[in-house]
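> this is the structure alone, sequence omitted:
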């Protein structure tokens, strides 16, 4: 599987350098700023969405679970990185890759930005399917751009997506045990006019 992983990233990254505008778009999509901003603004927009007060509370509770999933996904990826230190593609195949991004120093598997993106998209999809699919597309583009840039393997992207989706499922399960606290927090935010 590792050789297939390497072959895919080398082939895909080998397409870079041919069309400057596409390379620039991939650099923009792979940046540490654009997609996290898209996910954050998307979740903020959903926090204030809802046509009725009951629907709005439902959106806010779901976005709170999404924020929790983002935090827990970061911890899970960190634990994976301690347990499994997989080098980045540019470390193992640097002479065959055209690195389009700064060289991250943390391990490669699973892809943390993809885990965060898929956790946000899954949260959004549970309350607004159409918008959620747009966030899934953004998370997929985020992963693809990092693959194209030579900083992740395909299995890193798939692993990150699985972690993000699974952790959101875990937070919704955990919500049952923390329910009075979560609802009280949303009421507090509404009382402070922040919801």
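Received, thanks. In this text the structure is predicted, and so the values were computed from the model without any measurement. Numbers count the residues shown, from 1 in each chain.
> please count neighbours and contacts with C-alpha atoms only from this point.
Will do.
> how far is whichever helix in the chain runs longest from where the chain is centred?
Looking across the chain with DSSP state H, the single longest helix is helix 154-191. Here the centre of helix 154-191 is set off from its chain's centre by 14 Å, with CA atoms, centre = their mean, to the nearest Å.
> who are the packing partners of that helix?
helix 2-14, helix 53-83, helix 112-127, helix 129-148 (3 or more CA pairs under 8 Å, 6 or more residues apart in numbering; DSSP states H and E).
> so which of those helices comes closest to residue 30?
In terms of CA to CA, the element of these nearest to residue 30 is helix 129-148, at 5.1 Å.
> what residues are up against the residue lying closest to residue 100 once chain neighbours are set aside?
In space, and not counting its chain neighbours, residue 100 is closest to residue 149: 4.7 Å by CA to CA, 6 or more residues apart in numbering. Each residue near residue 149 by CA atoms under 8 Å, 6 or more residues apart in numbering is listed here: 13, 16, 26-27, 30, 98-101.
> among those residues, which are in helices?
Checked against DSSP H, those include these in helices: 13, 26-27, 30.
> adding neighbour count and distance to residue 193, write those out as CSV.
Listed next are the ones in helices among the contacts of residue 149 as CSV, based on neighbours: other CA atoms under 10 Å; distance: CA to CA, whole Å:
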residue, neighbour count, distance to residue 193
13, 23, 48
26, 22, 39
27, 18, 38
30, 24, 35
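> against that first model, consider the following:
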């Protein structure tokens, strides 16, 4: 079933150059859209700064878990086991198919934002879905890799949200420092001294 779904999606690669270009662009460039959204949120107000910090914590923890799993578990990429339509850029043969770093990070970010801003979180989840589809389209991951990675990123964001009391002192300290720094007199003093 997993391979059949992979094959049904991946067999479309190479047939339509416009769709291939769109999928490659989504796969490689969507992270910059996430970064742009986080930067825009950061400069709105303290509420959005908190969301950005929680999303940063979720993605940081998710990245550590991702690295840990890849150190002890290896699942061959689809192109190592099957004849696939592989679109560039090709990942290393030594890079595990599960978990997908693209999807774990995208789903952690989307879930973190979803807790506080539903519309923006849903938009980020739609983008995460498109990233996952593009990774299958390009021949780099199985559907089970995408689903498992999305669950991993989401669960990490949920745990960070549940343990918000643990993170709050850290968040408050960063916000206090940022607010103090952006205070005009403090900023002017800093500029004069440096």
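Thanks, I have the structure now. Just so you know, these numbers come straight off a predicted model, no measurement behind them.
> give me the TM-score for this pair.
Overlay of the two chains. TM-score (TM-score structural alignment, normalised by the length of structure 2): 0.87; 181 aligned residues with a CA RMSD of 1.6 Å.
> ok, the contacts of residue 149 of structure 1 in structure 2, which still hold?
Using both residues aligned by TM-score structural alignment, their matches' CA atoms under 8 Å, structure 2 keeps these contacts from those: 13, 16, 26-27, 98-101.
> quick revisit: looking at the contacts of residue 149 of structure 1, which is nearest residue 110 of structure 1?
Nearest member of the contacts of residue 149 of structure 1 to residue 110 of structure 1, counting by CA to CA, is residue 30, at 15.9 Å.
> nearest the middle, which residue of structure 1 would you pick?
With distances taken as CA atoms, centre = their mean, residue 117 lies nearest the centre of structure 1, 1.9 Å away.
> could you find the counterpart of that one in structure 2?
Using TM-score structural alignment, the equivalent of residue 117 of structure 1 in structure 2 is residue 106.
> ok, residue 21 of structure 1 next?
Checking TM-score structural alignment: residue 21 of structure 1 goes with residue 18.
> who touches the match of residue 117 of structure 1 in this structure?
31, 34, 124-125, 128, 150, 153.
> who's in contact with the aligned residue in structure 1 for residue 123 of structure 2?
Structural alignment (TM-score structural alignment) places residue 123 of structure 2 against residue 134 in structure 1. Applying CA under 8 Å, 6+ apart, we find residue 134 of structure 1 in contact with residue 121.
> and the gap between residue 134 of structure 1 and residue 151 of structure 1?
Separation of residue 134 of structure 1 from residue 151 of structure 1 (CA to CA, to the nearest Å): 24 Å.
> about what we covered before: which of the contacts of residue 106 of structure 2 sits closest to residue 184 of structure 2?
Of all these, residue 184 of structure 2 sits closest to residue 34, with 29.6 Å by CA to CA.
> residue in structure 1 paired with the closest one?
Aligned by TM-score structural alignment, residue 34 of structure 2 pairs with residue 39 of structure 1.
> remind me what the helix or strand encompassing its match packs against, helices and strands.
Secondary structure from DSSP states H and E places residue 39 of structure 1 in helix 34-47. Helix 34-47 of structure 1 is packed against helix 53-83, helix 112-127, helix 129-148, with contacts defined by 3+ CA pairs under 8 Å, 6+ apart.
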